[in-house]
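Participant: dropping the sequence and predicted coords here.
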Amino acid sequence: MDVEKAAETSPDNFRRRNVYSTPDGDNNSNEPPTPSVEKLFSGKVVPPWQSQLTLRAFVVSLILSVLFTFIVMKLNLTTGVIPSLNVSAGLLGFFFVKTWTKFLEKFGVLKQPFTRQENTVIQTCVVASSGIAFSGGFGSYILAMSSKIAHRGDKGFQHDIKDPRLGWMIGFLFVVSFLGLFSVVPLRKIMIIDFKLIYPSGTATAHLINSFHTPKGAKLAKKQVKTLGKFFTFSFLWGFFQWFFTGGQTCGFTNFPTFGLKAFASRFYFDFSATYVGVGMICPYLINISLLFGAILSWGIMWPLIETKKGQWYEVQLTQTMHGLQGYQIFIAIAIILGDGLYNFVKVFGRTIFGLYKQFQRKDSGAILPSDGQPNSEDSASQSFDDQRRTHYFLKDQIPNWVAVVGYVTIATVSIITLPHIFHSLKWYHVLVMYIIAPMLAFCNAYGCGLTDWSLASTYGKLAIFVIGAWAGASHGGIIAGLAACGVLMNIVATASDLSQDFKTGYMTLASPRSMFVSQIIGTAMGCIISPCVFWLFYKAFPDLGENTSQYMAPYGAIYRSMATLGVEGFGSLPKNCLTLCVIFFAGAMAVNGIRDFLGNKWARFIPIPMAMAIPFYIGGYFTIDMCVGSLILFLWQCTNKANADAFGPAVASGLICGDGIWTLPSSILALAGIRPPLCLQVVPRLKS
């Protein structure tokens, strides 16, 4: 969860694929020494890359992609906090295919055994597909273009809109989601073999898959899947039960004033969400405490104080608009996001430049980097058995560089022609400039991610909002141009780092780079169709989607719209004294990050993370209560039985998230069919006698 640490470097990107990470997400230490993994698998034949791409693998990937897309979409449209789901993807992929192969083996008709390479293909495909639900911007930049979000903002820009439609969303994703893959392909050997980048998330994923395919790991995986299934069932049935009591606005357990009506008015309550209890169990403790601290600071202290200035700082009738209290909530949150994002951009980019300098300095001093596709003899002699075997298979199936170049140029050409027809204010020269600089940004993001495990994709996207929006101009559709540019750049940069992580996973599981690349392409293609369809289901089933009173308020839609407005209009769009507060919080976010880095990991774990603090500034603190409950459950479990908690905690959390997430499918169908819940559970103040 841009912090995922359980997340990435921006709060709207609380989605990261790491399994093990440090509390601050800065995991750039060397892997601990372990016994030889490849000696355990030395007796097993590594199938050719074509055999790693099986029909059953893609059937399972399709099923899991739909499941995880619903989960990610629901999280996108509620709070934007998205945990890592790669453990669930790997675990469920292993379970489904293993069950199928055992069934065939029982009847003596099994033609191809299930391998860790095939497991890697499944996980890569599922994560690539469900990742489009996030990078596709359905809860952020695409929704920010809609009239629903525009009507909540500045009335001067309500004409600058583009409402979601299934056709253009699918077309847009197909022309922008593949460029990042082709841009990083020529760099795969440099990143993995020559520079030996760590990619902690990819490494952890590989360890997970390797462990599944040992006898001990397979036994544990079976127990973990059983646990996941139990809590999946409980979570699904709990969502079904709650549905019966939501027959009106502000009805149901999700609106129960747990701490009293006054606290409820300030959005402090436990909303009985199994999803966010599960998310809290996955996220590090510091993330959840930071969220709670941010909720208390904003809704407990700041907003009540600013409300006392009603009539002085803003007009009473503008309270729930961008020129009233809502403006302070959104723009101060944006200031924290930008401050934290800028600090981490400079930090990670600086490490990238320094890392490259050291690599090439080492090259100049005589440690020649191999460039002919084969390691030199000196390297081979110093490599461990695992490294030698992995390097051999990684270099065995090369992807010709001309494929990457031709693919990038072809898709870029189609995109330059197509995008101005989808977004009329985004001109061909805007797109051309982005595609010229995109490979460099993709390389920087992939390299920085390999060093630190931090992806700056959303930071590059926000940068595009301001640059292209200002370039296009307010009178020429600058808001839509900026938001569209955000989508273009964010997709390219995000997929580049994701594929690099996958190459690292494939390197450590002996999965061919070709099978990784093909799996990523197929998964991305699946996501370009599945994600818009799932979003369209939500969009049609819940007419109040995007409204402040909706269960799907999509907070980042308003935040991204406000960023675009700020980019084309300047600071004149801010309410009175809002700019001063924004500057204070912008500087504060950078200062807190600086203090965290200065003190080091030992003490940084006691200092809140600004990115996480920013999220409840606009949304409220209700979901942070759920997540803290999840943390408390895990903490107590670890106190009583740490081994069990570490082994089965992720399975319990995944079950809670998956069950409640998949309930949104039948609930959406019921809403489309016009079937309303029969009851309304509501708490009201007592009558005065």
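Facilitator: Received it, and whenever you're ready, just let me know what you need.
Participant: going forward, measure contacts between C-alpha atoms and count neighbours the same way
Facilitator: Will do.
Participant: scan the protein for its longest helix.
Facilitator: When the chain is parsed with DSSP state H, its longest helix is helix 325-364.
Participant: which element is the residue lying closest to Ala274 once chain neighbours are set aside on?
Facilitator: The shortest distance from Ala274 to any non-neighbouring residue, by C-alpha to C-alpha, 6 or more residues apart in numbering, is to Leu656 (5.4 Å). Assigned by DSSP states H and E, Leu656 belongs to helix 642-672.
Participant: what lies in contact with stretch 514-529?
Facilitator: 49-50, 52-53, 61-62, 65, 121-122, 124-133, 170, 173-174, 177-178, 181, 397-399, 499, 502-503, 506 (C-alpha atoms under 8 Å, 6 or more residues apart in numbering).
Participant: I meant to write stretch 362-375 there.
Facilitator: With C-alpha under 8 Å, 6+ apart, stretch 362-375 has contacts from 194, 376, 395.
Participant: could you pull out the buried residues of it?
Facilitator: Within stretch 362-375, the residues scored as buried using 16 or more other C-alpha atoms under 10 Å are 369, 375.
Participant: returning to that earlier point: I figured the residue nearest to Ala274 hits Thr275, correct?
Facilitator: Yes - applying C-alpha atoms under 8 Å as the test, Leu656 and Thr275 come out as touching, 5.7 Å apart.
Participant: neighbour count winner among those two?
Facilitator: Leu656 (29 against 26; other C-alpha atoms under 10 Å).
Participant: which residues sit in contact with that one?
Facilitator: By C-alpha under 8 Å, 6+ apart, Leu656 lies in contact with 228, 231-232, 234-235, 274-275, 277-278.
Participant: now with 7 Å, please.
Facilitator: Leu656 makes contact with 231-232, 235, 274-275, 278 under the criterion C-alpha atoms under 7 Å, 6 or more residues apart in numbering.
Participant: one more: Asp386?
Facilitator: Neighbour list for Asp386: 36-38 [criterion: C-alpha under 7 Å, 6+ apart].
Participant: give me the element it is part of.
Facilitator: Per DSSP H and E: Asp386 is located in helix 385-396.
Participant: number of nearby residues for Val684?
Facilitator: Val684 has 8 neighbours, counted by other C-alpha under 10 Å.
Participant: for it, helix, strand, or coil?
Facilitator: Three-state assignment for Val684 (DSSP: H, G, I helix; E, B strand; the rest coil): coil.
Participant: distance check, it against Phe245.
Facilitator: For Val684, the distance to Phe245 equals 15 Å [C-alpha to C-alpha, to the nearest Å].
Participant: then Pro200?
Facilitator: Pro200 is 44 Å from Phe245, by C-alpha to C-alpha.
Participant: who's more crowded, those two?
Facilitator: Pro200 (30 against 19).
Participant: try this one side by side with the last:
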Amino acid sequence: MAENGIGDRVENGFDAEDEQNPNKKNRRAKVEALSVERVFENQEVPSWRRQLTMRAFVVSFVLSILFCFIVMKLNLTTGIIPSLNVSAGLLGFFFVRTWTKFLEKSGMLKQPFTRQENTVIQTCVVASSGIAFSGGFGSYLFALSERISKQSSDTRDIKNPALGWIIGFLFVVSFLGLFSVVPLRKIMIIDFKLTYPSGTATAYLINSFHTPEGAKLAKRQVSALGKLFSFSFLWGFFQWFYTAGDNCGFVNFPSLGLKAHNYKFYFDFSATYVGVGMICPYIINISVLLGGILSWGLMWPLIENRKGDWYSADLEPSSLHGLQGYKVFIAIAMILGDGLYNFFKVLSRTLSGLYYQLQHKQRSNVLPVADRTSPENPELSFDDQRRIQLFLKDQIPTWFAVGGYVAIAAISMAALPHIFHQLKWYYILVIYLLAPALAFCNAYGCGLTDWSLASTYGKLAIFTIGAWAGAAHGGVLAGLAACGVMMNIVSTASDLMQDFKTGYLTLASPRSMFVSQVIGTGMGCIIAPCVFWLFYKAFDDLGMTGTEYPAPYAVVYRNMAILAVEGFSSLPKNCLLLCYVFFGSAILINFIRDLLGKRGRFIPLPMAMAIPFYIGSYFAIDMCLGSLILFVWEKINKAKADAFGPAVASGLICGDGIWTLPASILALAGVKPPICMKFLSRATNAKVDKFLSS
């Protein structure tokens, strides 16, 4: 956003008269100094083919593996995934700069490292690791499994994970979204001037890395990231030694007392979520904690006292007809309420924004692109002229995008019914007919608000296709599979447009951006399933409630699909009433947030509040600790906290995340930790001592 602000100020409002006015002339000279592209004016912009280097894709591949492990771990623990774009750009810069420095000293460097190549790396890594999220390994795809179905009220429609069909499924659904919005890139980026805050912020960082001052700061940031990475990795390794049995180790340390521990209130010593807390806004962390207090501190103990009245006292703890049903379905109600409110909010902003753009163009009586495609337009800043010139230089033909969409859609319609026989070809046809419009809405809304509503569109597909298919014809499985198809299309569409914005601001060619996104998506379609398969084989309790990797959203998504095909018949007593209350509360809270304007930032977020309803508050305490560290750091030295906070947080997340690779390998090899560290109450400990002494 800072970049856009600079671009808006540079050279705007100056004319020939300014040259006669010394004050205005001086002002213009000062503003010229703010121009980003003036700094890089003497650097040659490589052709789009030269931006796609072998070293860029080698580094992208290595970082994709790292980031897929991180995203997969976050997916399978709580489902909260912060933006890792900054980490991808920073690590990409560090690795290639180190590579080129070595070659330069040895006299073998043929092509210098440019910000365009840095953008290609960032795009490829984010596209690849994005598949670990949109692939549904912690949500709709894992919800198909028998392991998750046993925790719900319906065990009929199942499809257990297998590496072959998962990779095939991702390859036929993940590329379609890329072709759906390619023809709109010029309208979105140049004509409508959409902000895309994440894409803009990433471009700002990449541009800064490639200045002398930025390179020095980046080196120090990487040093901080490396130190915290090492600490986090070694801390994960140290904790492993104490996890020889169930409920063992630091993860189960009753830091707030045994009673609080029973209700999921404890600090679990997770470096990952301390880091996540440092990246996430304060209000998200507070919202998660408030949700945990409301649910595990108040509601669940009160509902538990109704055992035998509201639900049978003889039920298994995991039964959805008991307390577990309240946890799951009330969380679903809040998620749906929040999702639908934001869907209609973003849709209304999209429609009003489009109406304004079209009306503005009609009033000006000028074609949207005509005068703005010329870099000679005096009304444009030097930055904008240069960016527009290069953004329009390497066109991606519309026939290529349309042809690619039709071809992939045809292949997908033929292949998907063989993977999921419950998902009929005409269901897929309807999705693909609607998908371009929905992909546009998501990409446009993301440009305005930085919110991708991919999961909301996926939930709409669950309810529409699931209800259409019906319970007798595999509606649960059809709905979940349809969710995957829709979610991949709209998610990759908004991601690509974010990358086009980044490329526009770093002078990276749209062609190199598109090719990088395609290659990154291809990498993700192989790397992400392999990483998930490693988790699935290494941890026998993956997806089970109360374990290290509970995959909470998998249970939530499956029960959404059951709700779509069976209605509310499976809910326990008064659960539907509570669902209505929390569904309405989510909408009301969002409405109040928007009504209060800037003051609304202090109102908690319903979506964040809903997450601990099912899995507990332990990670909220970790995240709030991360917030506290950042808050104190900002009070002591705000400039240093702003510069190094994201790097420190990324180091904590990356180190703990990559530890899961050796931990998984050790589990597959049958290597068990040597020690079980478990905590008992004084009374229980006395009984154990008495038993052992007898």
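Facilitator: Great, that's in hand. In this text the structure is predicted, and so the values were computed from the model without any measurement.
Participant: thinking again about what came up before, flag every buried residue along the very next helix or strand once past the helix holding Asp386 of the first structure.
Facilitator: Where DSSP H and E defines the elements, the next helix or strand beyond helix 385-396 of the first structure is helix 401-422. Going by neighbour count (16+ other C-alpha under 10 Å), the buried part of helix 401-422 of the first structure is 404, 407-408, 411-413, 415-416, 419-420.
Participant: what is the neighbour count of the equivalent of Lys358 of the first structure over in the second structure?
Facilitator: In the second structure, Lys358 of the first structure lines up with Tyr356, judged by TM-score structural alignment. Tyr356 of the second structure has 13 neighbouring residues, counting by other C-alpha under 10 Å.
Participant: picking up where we left off before, narrow the contacts of stretch 514-529 of the first structure to just the buried residues.
Facilitator: Going by neighbour count (16+ other C-alpha under 10 Å), the contacts of stretch 514-529 of the first structure have 49, 52-53, 61-62, 65, 121-122, 124-133, 170, 173-174, 177-178, 181, 499, 502-503, 506 buried.
Participant: those residues in helices, which ones?
Facilitator: Counting by DSSP H, those place 49, 52, 61-62, 65, 121-122, 124-133, 170, 173-174, 181, 499, 502-503, 506 in helices.
Participant: what span of the second structure lines up against the helix holding Asp386 of the first structure?
Facilitator: Under TM-score structural alignment, helix 385-396 of the first structure corresponds to residues 382-393 of the second structure.
Participant: helix or strand: which one has Phe240 of the first structure?
Facilitator: Take DSSP H and E as the rule and Phe240 of the first structure turns out to sit in helix 215-243.
Participant: give me the mean distance between that helix and the second structure.
Facilitator: Superposing on the second structure and averaging over aligned pairs (mean C-alpha distance after the TM-score superposition for the first structure), helix 215-243 of the first structure comes out at 0.3 Å.
Participant: distance from that helix to the middle of the chain?
Facilitator: Counting by C-alpha atoms, centre = their mean, to the nearest Å, helix 215-243 of the first structure is centred 23 Å from the centre of its parent chain.
Participant: and if you look at stretch 454-471 of the first structure?
Facilitator: 16 Å.
Participant: got it, and stretch 244-261 of the first structure?
Facilitator: Using C-alpha atoms, centre = their mean, the offset of stretch 244-261 of the first structure from its chain centre is 29 Å.
Participant: now the end-to-end length of that stretch.
Facilitator: 23 Å.
Participant: matching residues in the second structure for it?
Facilitator: Residues 241-258 of the second structure are matched to stretch 244-261 of the first structure when aligned by TM-score structural alignment.
Participant: list the buried residues of the matching stretch.
Facilitator: 241-244, 247-254, 258.
Participant: just stretch 428-442 of the second structure next, same as before
Facilitator: 428, 431-432, 435-436, 438-442.
Participant: next, the residue nearest in space to the middle of the second structure: secondary structure please.
Facilitator: With distances taken as C-alpha atoms, centre = their mean, the second structure has Ile81 as the residue nearest its mean C-alpha position (5.0 Å). Ile81 of the second structure falls in the coil class when you classify it by three-state DSSP.
Participant: separation between it and Ser87 of the second structure?
Facilitator: From Ile81 of the second structure to Ser87 of the second structure the distance is 13 Å (C-alpha to C-alpha).
Participant: who touches the equivalent of Gly327 of the first structure over in the second structure in this structure?
Facilitator: The alignment partner of Gly327 of the first structure in the second structure, by TM-score structural alignment, is Gly325. Counting by C-alpha under 7 Å, 6+ apart, Gly325 of the second structure makes contact with 319, 571-572.
Participant: which of those residues are buried?
Facilitator: Neighbour counting by 16+ other C-alpha under 10 Å classes 571-572 among those as buried.
Participant: among the contacts of Gly325 of the second structure, which one lies nearest to Pro183 of the second structure?
Facilitator: Leu571 (46.1 Å; C-alpha to C-alpha).
Participant: OK, contacts around the alignment partner in the second structure of Ser211 of the first structure?
Facilitator: Correspondence of Ser211 of the first structure to the second structure, assessed by TM-score structural alignment: Ser208. Ser208 of the second structure makes contact with Gly214, according to C-alpha under 7 Å, 6+ apart.
Participant: the strand or helix carrying Ser208 of the second structure against the first structure, how far on average?
Facilitator: Per DSSP H and E, Ser208 of the second structure falls inside helix 197-209. For helix 197-209 of the second structure, the mean deviation from the first structure after alignment is 0.6 Å (mean C-alpha distance after the TM-score superposition for the first structure).
Participant: quick one: secondary structure of the equivalent of Gly674 of the first structure over in the second structure?
Facilitator: Using TM-score structural alignment, the equivalent of Gly674 of the first structure in the second structure is Gly670. Gly670 of the second structure carries the three-state label coil when classified by three-state DSSP.
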